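# no sequence on this one, just coordinates:
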């Protein structure tokens, strides 16, 4: 077993390669030691069973003030009120239940219709402008942004600013104070939005939260909205962009994404295959043995969700994109009590946006060689900065 490898890499070597597993041979060590940027020793988990076990084990905490940062030398700070993803039960449970109650069957059905209209409107603009085009600003970024802004009831005039601030907050090279300022800017606007909805109730998720959880402070409600923004915008936008890139470089897979009978399985495989979220972090509250190694109380573990999704013990030939495989149980949304709250929202958007794009433009292709597509390896959420395309027909 390796004892002191270098800090987990932050740059992604290839467009579809998980950062902490690229270049490692099989059989892989499911959990191995590493050194974090602050100089402390910690762990990385890449094995599917080990990651699932840690995510389901209450002896591992998500509390942000207890853990080391695997990506930069930054101080550990407690979660802000309402930021339940960095909390443990019962606080986590109390906040999450409030937000879960807003995702009703009626709202999700209505949302599907709205995503279809938003996607078609942007595809109409693409067709009218003609080739070539950059799919990121033309389609893959604005569709999820508009959906989440409508869910939160964000006025149209602020939506472009929302996108810019989320992008700024997601840069890897941003300093901790600058990241806090970006978070503060968005949170301040959301607090104003909460106050507006207290004065004039609205039929959207944030309006529903204000009505059902009026006992919470404006800060708590704004931070709940902030979490929904994070769960429903940047990650989904980059799965959509990186997924389009993957499909354009694997054209034989495209028929599966346009087939209504195969779309659900195809989306799950894209979620398994695409490493947009580098991982999540847990800290041991007591000594725990996982995959044959002893993780001591107080030690931090980086859980590589893309690495678990490429575990050959779970998925045969995991480095291959196969939209016909049964990819259920993947870790793209995590596992356990912290499993991503926005997963159904993301699935609705992907099941609509992918087939709409490739049905409308069956002749869609990259306008540059694949190696010239600029990757978001400088960002926390992986993807592409631009996706130059051209097409015939449509």
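Here it is on my side, so go on. For clarity, every value in this text was computed on a predicted model and none was experimentally measured.

# Every contact and neighbour count from this point should use C-alpha atoms.
Will do.

# how far out from the middle of the chain is the host helix or strand of residue 185?
Using DSSP states H and E, residue 185 sits in helix 176-199. The offset between the C-alpha centroid of helix 176-199 and the centroid of the whole chain comes to 21 Å, using CA atoms, centre = their mean, to the nearest Å.

# Could you point out the helix or strand that follows that helix?
Taking DSSP H and E as the definition, the helix or strand right after helix 176-199 is helix 205-212.

# Mind giving me the packing neighbours of that following helix?
helix 91-100, helix 142-152, helix 176-199, helix 218-232 (3 or more CA pairs under 8 Å, 6 or more residues apart in numbering; DSSP states H and E).

# elements contacting the longest one?
With contacts taken as 3+ CA pairs under 8 Å, 6+ apart, helix 176-199 sits against helix 159-169, helix 205-212, helix 218-232.

# circling back to that earlier point, which one of the helices and strands packed on helix 205-212 lies closest to residue 206?
Minimum separation from residue 206 across the helices and strands packed on helix 205-212 (CA to CA) falls at helix 142-152, 5.0 Å.

# Can you give me the buried ones in that closest one?
For helix 142-152, burial by neighbour count (16 or more other CA atoms under 10 Å) applies to 142-152.

# then this one, side by side with the first:
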């Protein structure tokens, strides 16, 4: 009988908050060596300034983990298999390879392009609120609103049939669930790649106006089929999981902070500042950003040798008193803060403009439609073991 998985220190939460031990680590030594659930030794970096330094230096801190770190469970995979799984994954490569891939995608995620998408996003949001209203309370905000809205948006952007959403959401959930074995999660990744490879083949035969079609038309000679499948898989995963969990967890945060929610209702023009504060305060990518040192480095006075894994603990960094005063307090009046919820440096989240736009539209629309929105008393289910923190369910009434 296998042992129950243990949640690593950097992913431990008390509801919305990082556990006190993480805060104590940040306020104390700042850096500590730990053993991760995969059996890897890694250095946790917890202070805001140190995390920004690591994320901003792709020369000394590499995203190519496999060069120095062998993950337990990878032994059965050939280098060719692993290379295919990594192809097109911008999170698993460094410049200049990362630069080459990102340059092809950046035009699709500009603020200007997002503005053009806004009317469609507003329609998608309104349609799902209509359906919630027709169904009547109680409703599970996750399944009725938070998950389907960004899912439909990214499906339309990529050219993925929305009828397939049940299957790709199931695969994504398994890929991100650290309570499952490495083999189970890799199998889900394989299935996701195979699915996307089929869509890439279809786009290659008849490229449409969506993002996959654009990549085939404009960069088909520069990208292999494996790279196209990798890019599509990453965007599909990141495009719905992160925003969906921000919508659910952010709504719960506002419900639990009624003064903040009332202020946002009264002054909806505060939505941009509110979104930034929620991103900082919630830090849903709580699994951290993994790096490998390419040389001996020193962080917070601690020497870390070459070839060591480093984990940037984003929830601890975003709650650093060096970033904002009274950082554990949710305060939507703070405004833009330079948080690291989307990362920093060359790997800063490509889809940040899309996520911000969806959140900026969805939160006010939800609060306006349901002035009496409230929890029913049924405890929400937190997703502690998932790479993206969030909720499995949130029952609400109005």
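Sure thing, it's come through. Quick caveat: nothing in here was measured; it's all calculated off a predicted structure.

# Give me the TM-score for this pair.
For these two chains in superposition, a TM-score of 0.91 is obtained (TM-score structural alignment, normalised by the length of structure 1); 382 aligned residues with a CA RMSD of 2.2 Å.

# coming back round to it: find me the equivalent region of the helix holding residue 185 of structure 1 in structure 2.
Taking TM-score structural alignment as the measure, structure 2 aligns residues 182-205 with helix 176-199 of structure 1.

# Then stretch 222-232 of structure 1?
Across structure 2, the stretch matching stretch 222-232 of structure 1 (TM-score structural alignment) is residues 229-239.

# what's the average distance of that stretch to structure 1?
Comparing stretch 229-239 of structure 2 with its match in structure 1 after superposition yields a mean distance of 1.3 Å (mean CA distance after the TM-score superposition for structure 1).

# for that stretch, the distance to its chain's centre please.
A distance of 12 Å separates the C-alpha centroid of stretch 229-239 of structure 2 from that of its chain, computed with CA atoms, centre = their mean.

# buried sites along it?
Within stretch 229-239 of structure 2, the residues that qualify as buried are 229-239, counting by 16+ other CA under 10 Å.

# Please enumerate residues in contact with that stretch?
85-90, 150-151, 154-155, 158, 172, 192-193, 196-197, 200, 212, 351, 355 (CA atoms under 8 Å, 6 or more residues apart in numbering).

# repeat for stretch 327-345 of structure 2
With contact meaning CA under 8 Å, 6+ apart, stretch 327-345 of structure 2 is reached by 17, 52, 55-58, 257, 260, 270, 272-281, 283-285, 289, 314-315, 317-321, 323-324, 348-349, 352.

# Mind checking which of those are buried?
The buried subset of the contacts of stretch 327-345 of structure 2 (16+ other CA under 10 Å) comprises 17, 52, 55-56, 58, 260, 270, 272-281, 283-285, 289, 314-315, 317-320, 323, 349, 352.

# out of the residues you listed, which are inside helices?
Within those, residues falling in helices by DSSP state H are 52, 55, 260, 272-281, 314-315, 317-318, 352.

# Just list the residues touching the most centrally placed residue in structure 1, thanks.
Per CA atoms, centre = their mean, the C-alpha nearest to the average position across structure 1 is that of residue 235, at 3.2 Å. With contacts taken as CA under 8 Å, 6+ apart, residue 235 of structure 1 has the following neighbours: 276-277, 381.

# do residue 285 of structure 2 as well
Residue 285 of structure 2 makes contacts with 242, 314-315, 341, 387-389, as judged by CA under 8 Å, 6+ apart.

# do residue 354 of structure 2 as well
Residue 354 of structure 2 neighbours (CA under 8 Å, 6+ apart): 109, 114.

# What of residue 88 of structure 1?
Residues in contact with residue 88 of structure 1, defined by CA under 8 Å, 6+ apart, are 61-63.

# one more time with 10 Å
Under the criterion of CA atoms under 10 Å, 6 or more residues apart in numbering, the neighbours of residue 88 of structure 1 are 58, 60-64, 337-338.

# farthest pair in the residues you listed?
Spatially, the most separated pair among those is 64 and 337, at 16.0 Å (CA to CA).

# Same drill for those two, tell me which one is more crowded.
With other CA atoms under 10 Å as the criterion, residue 64 of structure 1 and residue 337 differ in neighbour count, and residue 64 comes out ahead with 21 against 17.

# Map that one across to structure 2 for me.
Using TM-score structural alignment, residue 64 of structure 1 lines up with residue 65 in structure 2.

# What are the neighbouring residues in contact with that match?
So, once contact is read as CA under 10 Å, 6+ apart, residue 65 of structure 2 ends up touching 71, 92-93, 290-293, 307-310.

# Please name the spatially closest residue to the aligned partner of residue 289 of structure 1 in structure 2 (chain neighbours excluded).
With TM-score structural alignment defining the correspondence, residue 289 of structure 1 maps onto residue 298 in structure 2. In this structure, residue 298 of structure 2 finds its nearest non-sequential neighbour in residue 304, 6.0 Å apart by CA to CA, 6 or more residues apart in numbering.

# Against residue 29 of structure 1, how distant is the nearest residue to residue 314 of structure 1 once chain neighbours are set aside?
In space, not counting the residues next to it along the chain, residue 314 of structure 1 is nearest to residue 48; the distance is 6.8 Å by CA to CA, 6+ apart. Shown here: residue 48 of structure 1 relative to residue 29 of structure 1, a distance of 11 Å by CA to CA, to the nearest Å.

# neighbour count winner among the two?
Ranked by neighbour count (other CA under 10 Å), residue 48 of structure 1 and residue 29 place residue 48 first, with 24 against 17.
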